[in-house]
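A.B. asks: heads up, no residue letters with this:
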């Protein structure tokens, strides 16, 4: 029984839109930290640099998630969505509802660990 990919396409596109919004919101936090020693104390600069590092790490995670979403959308377009890339068996629909970017069935994913 083939899985209807349309609800999953919708979920993936919504997630892409949410990632775009998160990028827009966090743009200021990823800017280089200005080291104005007169107006900002040393600890405040360290805090600002840590905040920048966290914002950049979040940006990297969003980039990885975008790649996974793009791959899932490509599988939808090619008719391969919902099938394990390793063994070719169907991926349980419940797993895909949890994470529509999954590309492996439970058994193959467990074997890769």
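C.D. replies: Now that the structure is in, tell me what you want to look at. From a predicted model like this one, the values you see are computed outputs, not experimental measurements. Numbering: from 1, shown residues only.
A.B. asks: C-alpha only now, for contacts and for neighbours.
C.D. replies: Fine.
A.B. asks: using the three-state scheme, assign the residue sitting nearest the centre point of the chain.
C.D. replies: Here the mean C-alpha position of the chain is nearest to the C-alpha of residue 65 (CA atoms, centre = their mean), at a distance of 1.9 Å. In the three-state summary, residue 65 is assigned as helix, counting by DSSP: H, G, I helix; E, B strand; the rest coil.
A.B. asks: then this one, side by side with the first:
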């Protein structure tokens, strides 16, 4: 018969819970940042600035906007 060390199981459960909590928090942070990016894109649409790079003012290629509608920079400026 195998006996379980209840303290070890409890520690693992706490570690698992902490890891799950950290992952949920990180996921919520990513969702919040994406929501901010999309709101900023909607603001650019309302201002007539959507589709133009916020750094250089050039057009952001349509294909880039198709892939990421919240893109606010052209490829050159985004690359740095």
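C.D. replies: Perfect, thanks for sending it. Keep in mind that this is a model prediction, so the values were computed, not measured.
A.B. asks: on that earlier part again, map the residue nearest to the centre of structure 1 across to structure 2 for me.
C.D. replies: The equivalent of residue 65 of structure 1 in structure 2 is residue 34 (alignment by TM-score structural alignment).
A.B. asks: repeat for residue 102 of structure 1
C.D. replies: With TM-score structural alignment as the criterion, residue 102 of structure 1 lines up with residue 71 in structure 2.
A.B. asks: let me know the secondary structure of its match.
C.D. replies: Local secondary structure at residue 71 of structure 2 is given as coil here, using three-state DSSP.
A.B. asks: next: residue 48 of structure 2.
C.D. replies: Applying three-state DSSP: residue 48 of structure 2 is coil.
A.B. asks: I'd like the distance between the residue nearest to the centre of structure 1 and residue 95 of structure 1.
C.D. replies: For residue 65 of structure 1, the distance to residue 95 of structure 1 (CA to CA, to the nearest Å) stands at 17 Å.
A.B. asks: go on, residue 80 of structure 1?
C.D. replies: For residue 80 of structure 1, the distance to residue 95 of structure 1 - CA to CA - is 16 Å.
A.B. asks: same thing with residue 74 of structure 1?
C.D. replies: Spatial separation of residue 74 of structure 1 from residue 95 of structure 1 under the definition CA to CA is 18 Å.
A.B. asks: same check on residue 64 of structure 1?
C.D. replies: Counting by CA to CA, the gap between residue 64 of structure 1 and residue 95 of structure 1 amounts to 20 Å.
A.B. asks: can you check residue 69 of structure 1 too?
C.D. replies: As it turns out, when the distance is counted by CA to CA, residue 69 of structure 1 lies 15 Å from residue 95 of structure 1.
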